[in-house]
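Peer 1: this one's sequence-less:
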């Protein structure tokens, strides 16, 4: 085959770089497609030979197994789809709470690492070195053994204050008894958070325009606490409590945090926070010292220097690696199967063992974690663009 170049001279097709590159790409795509077809057909043939059903029809069948922690109503008579949904919600619960606590703890440790107080700085450095160098799975085993071996039985549970019990069955906390006012208070608190956000933006703009400060902290406290309390008073000020009580071999009532959930959360947070602390330290140190000196020269207090000058600039450096640590925490939550917490991987493994449909089960696990990672990355990329400096 020949082609014609711009000068009208015929040249071999393989000597044309653009056409040759296209041919190579088409060839690679055909090879990958052929390999995929071979693997798929071979797998289906082997499954048919062993009389193993394929497809996702098993999701509608009765699961016939119980799950220890269920954020939504569930029983063994429910379908595999509902059981897997419980696993997804458990994974989301530990991942969301873990990410929030990790960011808070990591930021505090990272700032402490730069403290001028020698003791505070050394303690932060020791924390980072210790928790970074111990594998997260070993930390999960340690905390799991701590809850089951070092804490007393329910009958000898620690009871530091009324309505709070700590034992090897977990942490039991008293809750307010059911009443409609609590739901209204929750919605009012969410609205107060929005008002605090808008007030903070207004206060910062006011500071830059006029140089006048506004008591953001105390005003925020007044809104976040005052509005829900006002709703509580208008709703009749209910005082009834749902207290945990020892019945038989365990506590009933209130809210309980299982040892498995607590061990998983502690292990993931303490491990990941050590890496987040180093990210925060590096981000703060990336800001030119002249920025801090200029802010102090203007009379800003250290807290305002950190929140108004240093952190907004450091976030441009902090956010990208922080996103990776958030993804690592979510993916490391799959280690929950080692300590018996019913996350998605644990429930999916039980489903695979009962149905024998390993390919579909593993595909579901991969899909769920892929979606969680993509959603986290999308949110953090949006936030990163929002925090980027806009050139004039």
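Peer 2: Perfect, thanks for sending it. Remember, predicted model here, so these are calculated numbers, not experimental data.
Peer 1: switch to C-alpha atoms for all contacts and neighbour counts from now on
Peer 2: Will do.
Peer 1: Please name the spatially closest residue to residue 317 (chain neighbours excluded).
Peer 2: residue 283 (5.3 Å; C-alpha to C-alpha, 6 or more residues apart in numbering).
Peer 1: next one: residue 388
Peer 2: Nearest to residue 388 is residue 316, by C-alpha to C-alpha, 6+ apart, at 6.3 Å.
Peer 1: shouldn't the one you found be in contact with residue 384?
Peer 2: Yes. Contact criterion C-alpha atoms under 8 Å: residue 316 and residue 384 qualify, at 6.9 Å.
Peer 1: Do a quick rundown of the strands in this protein.
Peer 2: 2-4, 10-12, 164-167, 170-173, 175-176, 241-242, 245-247, 250-252, 255-257 (DSSP state E).
Peer 1: Need those in JSON lines (columns: mean neighbour count and distance to residue 209).
Peer 2: Shown next, in JSON lines, are the strands of the chain (neighbours: other C-alpha atoms under 10 Å; distance: least, C-alpha to C-alpha, whole Å):
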{"stretch": "strand 2-4", "mean neighbour count": "13", "distance to residue 209": "66"}
{"stretch": "strand 10-12", "mean neighbour count": "12", "distance to residue 209": "68"}
{"stretch": "strand 164-167", "mean neighbour count": "21", "distance to residue 209": "49"}
{"stretch": "strand 170-173", "mean neighbour count": "21", "distance to residue 209": "48"}
{"stretch": "strand 175-176", "mean neighbour count": "14", "distance to residue 209": "46"}
{"stretch": "strand 241-242", "mean neighbour count": "15", "distance to residue 209": "49"}
{"stretch": "strand 245-247", "mean neighbour count": "13", "distance to residue 209": "57"}
{"stretch": "strand 250-252", "mean neighbour count": "17", "distance to residue 209": "57"}
{"stretch": "strand 255-257", "mean neighbour count": "16", "distance to residue 209": "48"}
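Peer 1: ok, structure two:
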């Protein structure tokens, strides 16, 4: 009897233990979500079966039979729906990647100029930010597309803003390097070299803090990046022939052709996101106390060194978290490409579901792709934020 009472008391204590209850609640929540999902899936499958609608992902191996206007990997209409969706994914990644880079570069410059001592320049940057932040992105996509198609000259009179780069109503033409497996190997070696250089720089920084001895870091960083890349280049010997675009009699010849839809989408996404980046950079810089600026000037640092060595390391802890949201928004806003006809993932998936009738599977695919991209960006930015965060001693 006493043993039974003691076991009851132990069981009650176990149930009311905070850690046990926290784990128990999580298990119950997961079981509930799985049960609801299974019920919805079973109900959907039953309804579709009654209407003789095919389900499953077997359609991915069937012939697509439609063309894609812009494909950065090899694609033919005789390829499968799976290959077509892969083209859409690559197209989305391509425009999102370069959009993030351009938005960061333009936004950083605009954000710094927003703090200029020149009132006219400051006012112009303010007008830039407000004009882009307060007009829907979709309208700007229509505007940039109309400008490219209706305002820019034809191929014979194409604009040549930079050597090897042409812009006309047919789109953007840039130098092209035929990609191969050897180039991918060199790129992997470069990535490994950059990772090694970051590790070496971090180790030498910690030793400098521990010992107080200053030592040049750049030779070791340069060697860590250059040696693996050079070795891979010598071993793999990739073809480095560049196909340069040129103006023909009736159309452009050579190079990589980026359609008006891609160009308009890239410009629209980059400029729209750059306005948000500019405000993030401005607020991050202004979050650094004025005493830090004054101390740097008192030590004889010029403005560039003050910004690079004193202000930005402290501003990054304010800048990085909202930048993550900006990048996520840019990637998800790329789905507006369907409005101007750029064949991103959503447009290819819509064509697929219209031809196969399997809308649920197609929607599930691009939902999972966008979820995966968002989680990958968040993980990378959280890792970077942890590295640049100022750590207390």
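Peer 2: Cool, the structure landed. What you are looking at is a predicted structure, and each value in this text was computed from that prediction instead of being measured.
Peer 1: Any chance you could compute the TM-score here?
Peer 2: TM-score of the superposed chains, computed with TM-score structural alignment, normalised by the length of the first structure, equals 0.79; 377 aligned residues with a C-alpha RMSD of 4.6 Å.
Peer 1: how close does the nearest residue to residue 150 of the first structure once chain neighbours are set aside get to residue 154 of the first structure?
Peer 2: What sits nearest to residue 150 of the first structure in space, not counting adjacent residues and going by C-alpha to C-alpha, 6+ apart, is residue 168, at 7.8 Å. Going from residue 168 of the first structure to residue 154 of the first structure by C-alpha to C-alpha, to the nearest Å gives 7 Å.
Peer 1: For residue 388 of the first structure, see how far away the nearest residue to residue 279 of the first structure once chain neighbours are set aside is.
Peer 2: Nearest residue to residue 279 of the first structure, sequence neighbours excluded (C-alpha to C-alpha, 6+ apart): residue 318, at 5.9 Å. According to C-alpha to C-alpha, residue 318 of the first structure and residue 388 of the first structure sit 12 Å apart.
Peer 1: before we move on, what about residue 196 of the first structure?
Peer 2: On the measure of C-alpha to C-alpha, residue 196 of the first structure and residue 388 of the first structure end up 22 Å apart.
Peer 1: out of these two, which sits in the busier spot?
Peer 2: Neighbour tally, residue 196 of the first structure and residue 388, criterion other C-alpha atoms under 10 Å: the higher count belongs to residue 196, 20 against 13.
Peer 1: Pull the number of nearby residues for the nearest residue to the more buried one once chain neighbours are set aside.
Peer 2: In this structure, residue 196 of the first structure finds its nearest non-sequential neighbour in residue 220, 5.7 Å apart by C-alpha to C-alpha, 6+ apart. Residues lying near residue 220 of the first structure (other C-alpha under 10 Å) number 18.
Peer 1: Kindly report the same for residue 62 of the first structure.
Peer 2: Neighbour number of residue 62 of the first structure under other C-alpha under 10 Å is 16.
Peer 1: same thing with residue 189 of the second structure?
Peer 2: 21.
Peer 1: List the contacts of it.
Peer 2: Residue 189 of the second structure makes contacts with 228-229, 232, as judged by C-alpha atoms under 8 Å, 6 or more residues apart in numbering.
Peer 1: ditto for residue 77 of the first structure
Peer 2: 62-65.
Peer 1: Which residues does stretch 145-155 of the first structure contact?
Peer 2: If you take C-alpha under 8 Å, 6+ apart as the criterion, stretch 145-155 of the first structure is touched by 157-158, 166-170, 246, 249-251, 259, 263.
Peer 1: swap the cut-off to 10 Å and go again
Peer 2: Residues outside stretch 145-155 of the first structure that contact it (C-alpha atoms under 10 Å, 6 or more residues apart in numbering): 139-140, 143-144, 157-158, 165-171, 246-251, 258-260, 262-263, 339.
Peer 1: Let me see the contact set for the spatially most central residue of the second structure.
Peer 2: Residue closest to the average C-alpha location in the second structure (C-alpha atoms, centre = their mean): residue 97, at 4.5 Å. Residue 97 of the second structure sits next to 91, 103, 266, 327, 330-331 when contact means C-alpha under 10 Å, 6+ apart.
Peer 1: Can you tell me what it aligns to in the first structure?
Peer 2: Under the alignment by TM-score structural alignment, residue 97 of the second structure pairs with residue 96 in the first structure.
Peer 1: Mean deviation, stretch 265-273 of the first structure versus the second structure?
Peer 2: Overlaying the second structure shows stretch 265-273 of the first structure at a mean distance of 0.7 Å from the equivalent residues (mean C-alpha distance after the TM-score superposition for the first structure).
Peer 1: Residue 186 of the first structure contacts residue 225, doesn't it?
Peer 2: No. Residue 186 of the first structure is beyond contact range of residue 225, at 11.3 Å (criterion: C-alpha atoms under 10 Å).
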